[in-house]
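Trainee: Predicted model, plus sequence, below.
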Amino acid sequence: MGSNYNLTLQWNQDYYDKLLPSVFLQGAIFLFGFIGNIIVLMVYFFRMKANRDDRYFIPILAVFDLVAGTVASVFYVLESIYFVDFPSTGLCKGLLFAMTSTSSLSALLLIAIAVQRYLKICKPLGDQMDEAKRKICLAAIVIFSIVNSCPVLLFSGNKYIGGEFNGFNVTGWTCFTGSGKYPNYEAIYYYIIFFLMVANILTVAFLYIPIGIQLYRHIKLKDLRRPSMDIASTQFESISESKPSDGSTGEIIRKKTMHASKINFNSMFLTIIIFYLVSYTPTCVFLIISKLNHELWYNISTTEMIIYFILQRFYVINHVVNPLIYGYYDLKFRKDLVSLFRCS
C-alpha cells in the first residue's frame, strides 16, 4: 500500500513539474485581475457615487469578475499541484460549484448589458431598462446561476484514474466535473451546460450585431460631415480672433465632449462583448473534448498539455481584461482613476 502511494506521489510530482508554467501563468492572471477589479470598485464607490444609468452594471460586473476570477484561479492552481492526488472530494465539489455559478453570473450579466445597450441604441424610443427592471434582472441572474449549478455538487468529485509511470502501473484521484457515479445524467447535464454556453455567446453576438451596425453608420456619417465641420471650425476661429468669445463656445465644446464620450461608451461595451466571445469559445470546445475523452490529459506531451490547459482555461481572461477596457474607453473613469490616486 505504502509503495503504491509513493508511486502516486511521484506521478503527481511529475505532473506538477510539467504544469508549473501554467501555475505561474494562472497566478499572474489572478493577480492582474484581482488588482484591476479592486481598482474599478474603488473608483466607482469613492469617485462615481452617483449611479449613472449607463454604468449601473459595471461595478456589479467587477464584483462578479473578481469572485469568478479568484475561485477559478484557486481551483486551477490546486488542480495543477494535485493533478492525480487531489486531497478532498468535498473541496473538489465546492470549488467546481463555486466556479460554475460565478462564471455563470458574469456571463449572464453580459446578456443583460447587451440587452440594455440594444434598447438604448437600436430602440431609443421604446421601453428601456429602468432601475426596477435592472434589479429584477439581477435577482433572476443570481437565482438561475445558483440553481443551474447545483447538479455540479452531485455529479462532480474525485475520480479514480489509472496510468503508467516509470514502467509501473499507478493509480490516483483527480478532481473532475463528472465522477462517474451517474454517467447518463452527467452527460445530459453537461451537454445542457454546453448548449447554454453556446446560446449565451450567440445571444450576445446577435444583440451586438445591430449595435455594431448602428455604430458603424454613426462613424461613417461623422466622417462625411467632418469636411464641412472643419470649414465651419476655421471660420469660427477667424471670427473669434476679432470678437470676444461668449457662452456658446463653452457649450459647443461641452456637447462635442459628451458626444465623443457616448461613442467611447458604446465602443467600450462592444469591446467587452468581443473579448467575452473570444475567451469563451475555446473553453466551450475543450468542455466537449474533455467529456468525449476523459483520459486525454494523461496521453499527451508536456507541451501539448500546457497548450490545452491554457486554451481550456482561456475564459478566465474574460474576468481580467475588463478594467483595462474601462480605462481605455471610459473618459470619466480614467479621470476619476487619476484623481483617486493623486496626492492632494
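Mentor: Noted; the coordinates are in hand.
Trainee: hey, let's count contacts and neighbours off CA atoms from now on
Mentor: Fine.
Trainee: what about the residue lying closest to Tyr298 once chain neighbours are set aside, neighbour count?
Mentor: Spatial nearest neighbour of Tyr298, excluding adjacent residues (C-alpha to C-alpha, 6 or more residues apart in numbering): Gly163 at 7.6 Å. Gly163 has 15 neighbouring residues, counting by other C-alpha atoms under 10 Å.
Trainee: Distance check, Gly163 against Leu20.
Mentor: 21 Å (C-alpha to C-alpha, to the nearest Å).
Trainee: before we move on, the earlier item: in contact with the residue nearest to Tyr298: list those residues for me.
Mentor: Neighbour list for Gly163: Asn169, Val170, Thr171, Tyr298 [criterion: C-alpha atoms under 8 Å, 6 or more residues apart in numbering].
Trainee: buried ones in the one helix or strand the second one maps to?
Mentor: Taking DSSP states H and E as the definition, Val170 sits inside strand 168-176. Residues Val170, Thr171, Gly172, Trp173, Thr174, Cys175, Phe176 are the ones in strand 168-176 that count as buried (16 or more other C-alpha atoms under 10 Å).
Trainee: Check which helices and strands the helix or strand encompassing Leu196 sits against.
Mentor: Using DSSP H and E, Leu196 maps to helix 183-242. Of the remaining helices and strands, those touching helix 183-242 by 3 or more C-alpha pairs under 8 Å, 6 or more residues apart in numbering; DSSP states H and E are helix 89-122, helix 247-292.
Trainee: Go ahead and confirm Ser88 touches Asn158.
Mentor: Yes: using C-alpha atoms under 8 Å, Ser88 is in contact with Asn158, at 7.3 Å.
Trainee: neighbour count winner among these two?
Mentor: Neighbour comparison, Ser88 and Asn158: the larger count goes to Asn158, with 24 against 14 (by other C-alpha under 10 Å).
Trainee: Unless I misread the structure, that one falls within a strand.
Mentor: Yes: looking at Asn158 with DSSP: H, G, I helix; E, B strand; the rest coil, it is inside a strand.
Trainee: Now do the contacts for the residue nearest to it when sequence neighbours are not counted.
Mentor: Distances taken as C-alpha to C-alpha, 6+ apart place Cys175 nearest to Asn158, at 4.5 Å, with adjacent residues excluded. By C-alpha under 8 Å, 6+ apart, the contact list for Cys175 reads Glu79, Phe83, Phe86, Thr89, Cys92, Ser156, Gly157, Asn158, Lys159.
Trainee: structure B:
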Amino acid sequence: MKGKEERYFIPFLAVSDMLTSVVGSVNCIMLDVMQTTFTNNILCKIVFYTIALTAGISLFLLLSIAVQRYLIICRRHRLNLNSRKIMVAVSVCLSVACSVPFAVNYGVNEHFSESRLVGYRYGRLKHGVYLSGLVYAIFFINLMLFTVLALVFLYGRVGWVIFKHFNAQKLKQTNVSKETSTAEKLPNDSITNNLQSKTQELKNTDGSYSKPAVNPEWKNDSSIEPTQSSDVYTESTVPECSSSAAKNGNSTQPKRLKKTNRSKKRRRFKNKFTLMFILITAVSIVCYMPVGMVVLLEGIFPDFWERLSETVAATVLWLYHTYIINSIVNPIIYAFMDAEFSTALKALFEKCKCSKYYSK
C-alpha cells in the first residue's frame, strides 16, 4: 500500500466506524422502539457499554491520528511501527476503561408521566448510584472537552504550517517564473550582440562592405558561409554553440522538472491527507458534543427525561444519537478525498459486477 505509514490508522478507524454504525444503529432502534417497555436490566447495561465502547475507540483513534499528523507535519518526526501499535492499543484500553461506568450507572428505571407510572425506561439509574453517576458525568464531559481542545490545538498547528507552506510555494513559483523569463531573454540578446559586432567588424569606414580574404583551407569549411542577401560573412559556429548549450540545458531541465513534480505531488498528497483528517475530526466534534451534554445533564438530573415534553424529548433523543452520523459520514469523506481509497472502492465494485455477469 502506498503511503503505508500515513495510512496505518485508517483500517482500524474504518473497522471502528463500521462497528459503531452497526452496533449503535441496532441498539438505538431497539431502545427507541421500547422506550417505556424495556424491562431487561442486564441487556440495557450491555447495550450502553457496547455503544460507549465502539464510539470511544473511534474518538481516541482520531486523537491518535491527530498526534501523528502533528509530529509529521510540525515536528518532522515519524513514529515507528511499535509506537503506532502502542497508540492503537492505548486507544482501545482507554475506551474500555471509560465505558465501564456506563454499565454501572445505567440501567432500567421506572418511568413516570404526570406522577403516574407509565412503564420502564432505559437510562441513567435514579437511585443508589447518584454520586458515582454525577462524578462520572463530570469526568465524561471534561474528557470530551479535553479531547476537543487537543484536536483543535493539534490540527490548528498543522493547518497553520500547511497555510504557510502554501504561501511559500506561491512566492517561490512567482520568483521562479520571473527568473525563467529573464533567463530566456539573455541568450537571444547575447547572440544578437555577437552577430552585430561581427557585422560591424566587416563594415568599412565608408559604409561599404568588403569581403575578407578567405584562406584556401577554409573554402571547404562549412563553418564559414556567405549569406544570400549580401557578401557579409558570418560565423555559423556562434549559433551552433548557443544551440548546443541550449540543448544541454534542455536535457537537464526535464530531470529537474520531474524531481520538482514528484516532490510537489508528494507534498500535495500529504497536505490533502491531513486536510481529510481535519474534516473528519471537525465532523466528529460536531456529532459527539451533543452526546456529552446529554450525559452531563443525565448525571446532574436523574429525572432528566421525565422533565421533558414529548416534542423536546424527541429532539434531545435525536441529538443523543448524532454520534452515528459521524461513523456514516467518515467513509464518504474517505471516498471523496482519498484517491487510493476511491480507486480500491471502484475496483471492488467492478469485481462485483464482473462476478454477477459471469454468474448469469
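Mentor: That came through, no problem. Bear in mind that the values here come from a model prediction, so they are computed numbers and not experimental data.
Trainee: ok so, going back, state the distance from the residue mapped onto the residue nearest to Asn158 of the first structure from the second structure to Asn82 of the second structure.
Mentor: Mapped onto the second structure by TM-score structural alignment, Cys175 of the first structure lines up with Tyr122. Using C-alpha to C-alpha, we find Tyr122 of the second structure at a distance of 41 Å from Asn82 of the second structure.
Trainee: And Tyr130 of the second structure, by the same measure?
Mentor: Per C-alpha to C-alpha, Tyr130 of the second structure is found 41 Å from Asn82 of the second structure.
Trainee: So these two - more neighbours on which side?
Mentor: Tyr130 (17 against 9).
Trainee: Excluding chain neighbours, what is closest to the equivalent of Ile46 of the second structure over in the first structure?
Mentor: Per TM-score structural alignment, the equivalent position to Ile46 of the second structure in the first structure is Gly94. Nearest-residue entry for Gly94 of the first structure: Leu153, 7.1 Å, with adjacent residues in sequence omitted and distances by C-alpha to C-alpha, 6+ apart.
Trainee: For Val115 of the first structure, the count of nearby residues, please.
Mentor: Neighbours of Val115 of the first structure (other C-alpha under 10 Å): 17.
Trainee: Map it onto the second structure.
Mentor: Per TM-score structural alignment, Val115 of the first structure is aligned with Val67.
Trainee: if I pick the closest residue to its match other than its chain neighbours, what's in contact with it?
Mentor: Sequence neighbours aside, Leu154 is the residue nearest to Val67 of the second structure in space, at 6.8 Å (criterion: C-alpha to C-alpha, 6+ apart). Applying C-alpha under 8 Å, 6+ apart to Leu154 of the second structure gives the contacts Ala66, Val67, Tyr70.
Trainee: What separation do you get for the last one and Met276 of the second structure?
Mentor: In this case it means Tyr70 of the second structure. From Tyr70 of the second structure over to Met276 of the second structure the distance is 14 Å, taken as C-alpha to C-alpha.
Trainee: Give me the more crowded residue out of those two.
Mentor: Tyr70 (23 against 17).
Trainee: Next, work out how far apart that one and Lys4 of the second structure are.
Mentor: From Tyr70 of the second structure across to Lys4 of the second structure, the span is 17 Å (C-alpha to C-alpha).
Trainee: For the stretch 1-150 of the first structure, which segments count as helices?
Mentor: Remark: helices assigned in the stretch 1-150 of the first structure by DSSP state H, counting those that start in this stretch are 2-46, 58-81, 89-122, 131-155.
Trainee: Tell me the spacing between whichever residue in the first structure pairs up with Met144 of the second structure and Asp223 of the first structure.
Mentor: In the first structure, the residue paired with Met144 of the second structure according to TM-score structural alignment is Met197. Between Met197 of the first structure and Asp223 of the first structure the computed distance is 38 Å (C-alpha to C-alpha).
Trainee: ok, now Leu109 of the first structure?
Mentor: With C-alpha to C-alpha as the criterion, Leu109 of the first structure and Asp223 of the first structure are 34 Å apart.
Trainee: Then Lys256 of the first structure?
Mentor: Going from Lys256 of the first structure to Asp223 of the first structure by C-alpha to C-alpha gives 14 Å.
Trainee: and if you look at Gln116 of the first structure?
Mentor: Gln116 of the first structure is 27 Å from Asp223 of the first structure, by C-alpha to C-alpha.
Trainee: between these two, which one's more packed in?
Mentor: Of the pair Gln116 of the first structure and Asp223, Gln116 is the one with more neighbours under other C-alpha under 10 Å, namely 20 against 11.
Trainee: what sits against Ile231 of the first structure?
Mentor: Here Ile231 of the first structure is in contact with no residue (C-alpha under 8 Å, 6+ apart).
Trainee: So it versus Ser238 of the first structure, what's the distance?
Mentor: Relative to Ser238 of the first structure, and taking C-alpha to C-alpha, Ile231 of the first structure is found at 11 Å.
Trainee: ditto for Glu186 of the first structure
Mentor: 74 Å.
Trainee: neighbour count winner among those two?
Mentor: When Glu186 of the first structure and Ser238 are compared for neighbours, Glu186 comes out ahead with 21 against 11, by other C-alpha under 10 Å.
Trainee: And the more buried one, what's its match in the second structure?
Mentor: Checking TM-score structural alignment: Glu186 of the first structure goes with Gly133.
Trainee: what's near enough to touch that match?
Mentor: Counted by C-alpha under 8 Å, 6+ apart, Gly133 of the second structure has contacts Pro101, Asn105, Arg124, Gly299.
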